[in-house]
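# Here's a sequence, model it:
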Amino acid sequence: MQVKELLLQTLLHIGDGDFETFKWYLTEGSDSWEAIPVSSLEKAPRTGTVSHMTQAYGEESAVNITAKILEKMKKKDAADKLKKTYAEGRAPATAPAAPPAAAAAAPAAVSAQGGSVVFAPTVSGSSTGTWNVTINK
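Take a look at the predicted model:
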């Protein structure tokens, strides 16, 4: 199941009042996520809300933020189900094949504290030696 579909299924399982509360949390923001403008979500249906979230935060962060909001709303079962289903969908069914040596490796997204996302390069070839890492905020 794709991330947008997973988020939509999660939001379809909460009532209308809870959905309005969920959108309120999105518009308020927190230390873990930036607020989405009220005007973007005011009349947004569940499908529109999912689209706004994935555009604003990216798919992985949208899942994490949804789970955090559900937990704030005392919907721990829904949050746990979302996280479990997301984790199962990301786990490879079999060991991935090694990329061809000439292929350029794409950056990998790594979760960090506070819901941040770090893009780290994929290392191919030798991983020994000195490495310089620059972190831009």
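# drop to CA atoms for contacts and neighbour counts, all remaining ones
OK.
# show me where this protein has strands.
Along the chain, the stretches classed as strands by DSSP state E are 108-111, 117-120.
# list the helices and strands the first one packs on?
So that's strand 108-111. The contact analysis (3 or more Cα pairs under 8 Å, 6 or more residues apart in numbering; DSSP states H and E) places strand 108-111 against strand 117-120.
# from the middle of its chain, how far away would the strand it packs on be?
13 Å (Cα atoms, centre = their mean, to the nearest Å).
# What residues of that strand count as buried?
For strand 117-120, burial by neighbour count (16 or more other Cα atoms under 10 Å) applies to residue 117.
# To check against the first, give me the structure of this:
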Amino acid sequence: MPTVSTVLVDHLDDLLDAEFNRFKWHLTDGVADGFSPISKGKLEKAKQQEVVNLMISAYGPSDAGKITGRILRKMQQNNLADQLKKNLAEVKDQEDQADQADGAVSSPAKASRAPRVHQNIKADSSGRVSANVISDGQFHGPTNLTFN
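Reported below is the predicted structural model:
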């Protein structure tokens, strides 16, 4: 059964090298409101699988799919974005069917689609606190804490 990760990798594989580099640039340039960019250093030499892992780690599977679609549309890759949306919906349907067959009440797949809380936390000059995304009581993405 395909997963969000495999679907995203498959779609990024369809991009030419120059297009893939542009996709990575979009990830460093403020992807969307409420989402922090991924650092250039992490993306510079990253292949498709590594980029997908970074996005899922930073944004969660559901949001990584949405962000990928947004970026593809910004790049005028509308057919690829439409196909991605369709394939991600199929993955969601398959996960839902598997959950129903197992009689599962709660699963990691459903948790990844749960509503998320996004917060930017900052502190004044007495100490630096930065949390990019807080979701389900867990930190996702780079987190810096500096206390003097």
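# What does the superposition give as a TM-score?
In this superposition the chains share a TM-score of 0.70, using TM-score structural alignment, normalised by the length of the first structure; 114 aligned residues with a Cα RMSD of 2.9 Å.
# just so I know, which of the strands of the first structure lies nearest residue 35 of the first structure?
For those, the distance to residue 35 of the first structure is smallest for strand 117-120, at 16.6 Å, taking Cα to Cα.
# which helices and strands does that closest one pack with?
Counting by 3+ Cα pairs under 8 Å, 6+ apart, the packing neighbours recorded for strand 117-120 of the first structure are strand 108-111.
# residues contacting whichever residue in the first structure pairs up with residue 58 of the second structure?
Matched to the first structure by TM-score structural alignment, residue 58 of the second structure sits across from residue 56. The neighbourhood of residue 56 of the first structure, defined by Cα atoms under 8 Å, 6 or more residues apart in numbering, consists of residue 36.
# Please enumerate the helices of the first structure.
Using DSSP state H, the helices of the first structure run over residues 3-12, 16-28, 38-41, 46-57, 59-72, 76-90.
# Can you tell me how far the match of residue 58 of the second structure is from residue 100 of the first structure?
33 Å (Cα to Cα, to the nearest Å).
# ok so, going back, the match of residue 58 of the second structure and residue 37 of the first structure, how far apart?
Relative to residue 37 of the first structure, and taking Cα to Cα, residue 56 of the first structure is found at 10 Å.
# Find residues that contact each of those two.
In contact with both residue 56 of the first structure and residue 37: no residue, using Cα under 8 Å, 6+ apart.
# gap between the most centrally placed residue in the second structure and residue 5 of the second structure?
Centroid-nearest residue in the second structure: residue 64, 2.1 Å away (criterion: Cα atoms, centre = their mean). For residue 64 of the second structure, the distance to residue 5 of the second structure equals 9 Å [Cα to Cα].
# Residue 26 of the second structure too?
According to Cα to Cα, residue 26 of the second structure and residue 5 of the second structure sit 19 Å apart.
# Looking at those two, which one has more neighbours?
Comparing residue 26 of the second structure with residue 5 by other Cα atoms under 10 Å, the one with more neighbours is residue 26, at 21 against 17.
# need the contact list for the more buried one.
Counting by Cα under 8 Å, 6+ apart, residue 26 of the second structure has contacts residue 71.
# let's see it at 10 Å
The contact partners of residue 26 of the second structure, taken as Cα atoms under 10 Å, 6 or more residues apart in numbering, are 20, 32, 37, 38, 67, 68, 70, 71, 72, 74, 75.
# Compare those and tell me which has the most neighbours.
For these, the largest neighbour count, defined by other Cα under 10 Å, is 25 neighbours, found at residue 72.
# That one maps to what in the first structure?
Aligned counterpart of residue 72 of the second structure in the first structure: residue 70 (TM-score structural alignment).
# ok, its match touching residue 24?
No: applying Cα atoms under 10 Å, one finds residue 70 of the first structure not in contact with residue 24, separated by 12.0 Å.
# Quickly list what's touching both of these two.
Residues touching both residue 70 of the first structure and residue 24 by Cα under 10 Å, 6+ apart: residue 18.
# And for the spatially closest residue to residue 13 of the second structure that is not a sequence neighbour, the neighbour number?
Excluding the flanking residues, the one nearest residue 13 of the second structure by Cα to Cα, 6 or more residues apart in numbering is residue 48, at 6.8 Å. Around residue 48 of the second structure sit 19 other residues, with neighbours defined as other Cα under 10 Å.
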